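A.B. asks: Starting from these lines, generate the structure:
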Amino acid sequence: MKKSILFSLSLSLLIFSCGEKSGSQEAESLGHTSGDASTAITTAVSESKTTSSIIDSYLAVKDALVADDQATAAAKSQDLVAALKSYDIASAKGEDLEELERLQVEATDFAEKLSSGDIAAQRESFQALSVVMKDLLKIAGTDRTLYQQYCPMYKNNTGGIWLSASEDIKNPLFGSSMLTCGKVEETIAMN
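C.D. replies: Below is the predicted model of the structure:
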């Protein structure tokens, strides 16, 4: 009896922590919060093709983590490191080039840590990289609309973010264990 009450409490907390669950969803999507961006704030940034390779490489790492593929995430992180290192800050239209340079160095450091053999460490580095990438792209610009997504359950319920090219939630911080946990918090769109 105590076990079933404890299980019920845990299940209720899980559902409450990450949104409502409809009765027709599969058990693996427990805790899903809608990816609908209609309630998200929108931030307009300059249009820039110079960040395309950085964004493409970042999204490739994200997709590998969504698929729980540690080896591909490590391999794709090398492309991301190369794209970040080759980014020409002088080509940026942003006004704060000194801050952009600081963010480029910080993003490169986190991207280099993604080559770790441990997927949990990769996910932790990826979440930190995501925070820096969001700030970098707000200064440098983007070539597409991106969605900042948030999972409140990551890192013992302190939460974590990532960027996606789609409103659909595919959580790289948990992968298949909580694939659809999250919501769109911000839309980063071109002017």
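A.B. asks: From here on, just use CA atoms for contacts and neighbour counts.
C.D. replies: OK.
A.B. asks: Longest strand in this protein, please.
C.D. replies: Counting by DSSP state E, the longest strand found in the chain is strand 183-190.
A.B. asks: so what secondary structure elements neighbour that strand?
C.D. replies: Applying 3 or more CA pairs under 8 Å, 6 or more residues apart in numbering; DSSP states H and E, one finds that strand 183-190 contacts strand 41-45, strand 146-151.
A.B. asks: Check the ones you listed for me and report the most buried one.
C.D. replies: Burial of the helices and strands packed on strand 183-190 is given as mean neighbour count (mean count of other CA atoms under 10 Å); strand 146-151 ranks first at a mean of 25.
A.B. asks: a markdown table for the helices and strands packed on strand 183-190, including distance to Lys183?
C.D. replies: Compiled in a markdown table, the helices and strands packed on strand 183-190 are given as follows (distance: least, CA to CA, whole Å):
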| stretch | distance to Lys183 |
| --- | --- |
| strand 41-45 | 12 |
| strand 146-151 | 5 |
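A.B. asks: closest to Glu124 out of those?
C.D. replies: strand 146-151 (13.2 Å; CA to CA).
A.B. asks: can you list the residues that contact that closest one?
C.D. replies: Under the contact criterion CA atoms under 8 Å, 6 or more residues apart in numbering, strand 146-151 has outside partners 18, 37, 134, 159-167, 169, 171, 181-189.
A.B. asks: Another for comparison:
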Amino acid sequence: MKRIKRSIGSVALAATLMLAMSCKDASKSEASVTTDNITTENAVDSQEAVTKTDKQDAKAEDILKDYFNLKDALVGDDNDKAKALGITLTNSLKAFEVSNYTDNEQTELNDLIEDATEHAEHIGESDIKHQREHFKTLSKDIADMVAITGTAMTLYEQFCPMYDRGSAWLSTKEEIRNPYYGSAMLKCGSVQRTIN
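C.D. replies: Predicted structure coming up:
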């Protein structure tokens, strides 16, 4: 009986290895043109999926770009610029499409986008003190969004222990430029973690 189990196990292992090797060979040959209808159809489907993903990634990257521009306006104590960028970010968030994600991710992303949009709208119509209050929650929403969507950029999650019992934000640079205090405490904070 043990011999039969070992034989079945060996056959299963051999089949798995052959399948893995054939998948590896198939991925190498996908780039080449074939006359097999099934392979051609799969290649077209794969290309469409890549194109959709690229478009989706671009929308997620647009949100990040607008977020970083807003952060920089707060660092520079520029209330009017932050208002305009809050509106820009609101539009980017509303344009984000979640249909390329799993059902659970879609639910989570919809909640994050809704909350982030509300905070971006408030930033678009508030004084700088109130903008900074909303930026704290907006930063958490954007960080949670990146955890789902990913990003091609290297990001730094930075933390200021002094603002509102501790507040985090994202940056594309390791150097601390505090959006919560601006010129008053420009370098207050530290890098908590690197993303990517």
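A.B. asks: in structure 2, which spans are helices?
C.D. replies: Ranges of helices within structure 2 are 2-29, 37-75, 79-95, 103-123, 128-149, based on DSSP state H.
A.B. asks: Can I get the ones you listed in TSV including mean neighbour count and distance to Leu155 of structure 2?
C.D. replies: Converted to TSV, the helices of structure 2 look like this (neighbours: other CA atoms under 10 Å; distance: least, CA to CA, whole Å):
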stretch	mean neighbour count	distance to Leu155 of structure 2
helix 2-29	11	31
helix 37-75	17	10
helix 79-95	21	18
helix 103-123	18	19
helix 128-149	19	10
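A.B. asks: got the ones you listed as JSON lines, with distance to Met162 of structure 2 columns?
C.D. replies: Formatted as JSON lines, these follow (distance: least, CA to CA, whole Å):
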{"stretch": "helix 2-29", "distance to Met162 of structure 2": "52"}
{"stretch": "helix 37-75", "distance to Met162 of structure 2": "16"}
{"stretch": "helix 79-95", "distance to Met162 of structure 2": "21"}
{"stretch": "helix 103-123", "distance to Met162 of structure 2": "21"}
{"stretch": "helix 128-149", "distance to Met162 of structure 2": "13"}
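A.B. asks: Nearest to Ala184 of structure 2 among the ones you listed would be which one?
C.D. replies: Closest among those, using CA to CA: helix 37-75, at 9.6 Å.
A.B. asks: now that closest one against helix 2-29, angle please.
C.D. replies: Counting by axes from the mean of the first three to the mean of the last three CA atoms, to 10 degrees, helix 37-75 of structure 2 lies at 70 degrees to helix 2-29.
A.B. asks: could you give the angle of the longest strand of structure 1 to strand 146-151?
C.D. replies: 160 degrees.
A.B. asks: so how far is Cys160 of structure 2 from the residue nearest the centre of structure 2?
C.D. replies: Geometric centre of structure 2, nearest residue: Val146, 2.6 Å, by CA atoms, centre = their mean. Shown here: Val146 of structure 2 relative to Cys160 of structure 2, a distance of 20 Å by CA to CA, to the nearest Å.
A.B. asks: related to what we said a few turns ago, mind giving me the PyMOL select for the contacts of strand 146-151 of structure 1, buried ones only?
C.D. replies: Applying 16 or more other CA atoms under 10 Å to the contacts of strand 146-151 of structure 1, the buried members can be selected in PyMOL as follows:
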select buried, resi 18+37+134+160+161+162+163+164+167+169+171+181+182+183+184+185+186+187+188+189
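A.B. asks: still on that earlier bit, tell me which residues touch the equivalent of the residue nearest to the centre of structure 2 over in structure 1, please.
C.D. replies: In structure 1, the residue paired with Val146 of structure 2 according to TM-score structural alignment is Leu137. Applying CA under 8 Å, 6+ apart to Leu137 of structure 1 gives the contacts 45, 51.
A.B. asks: Distance check, Leu137 of structure 1 against Tyr154 of structure 1.
C.D. replies: From Leu137 of structure 1 to Tyr154 of structure 1 the distance is 23 Å (CA to CA).
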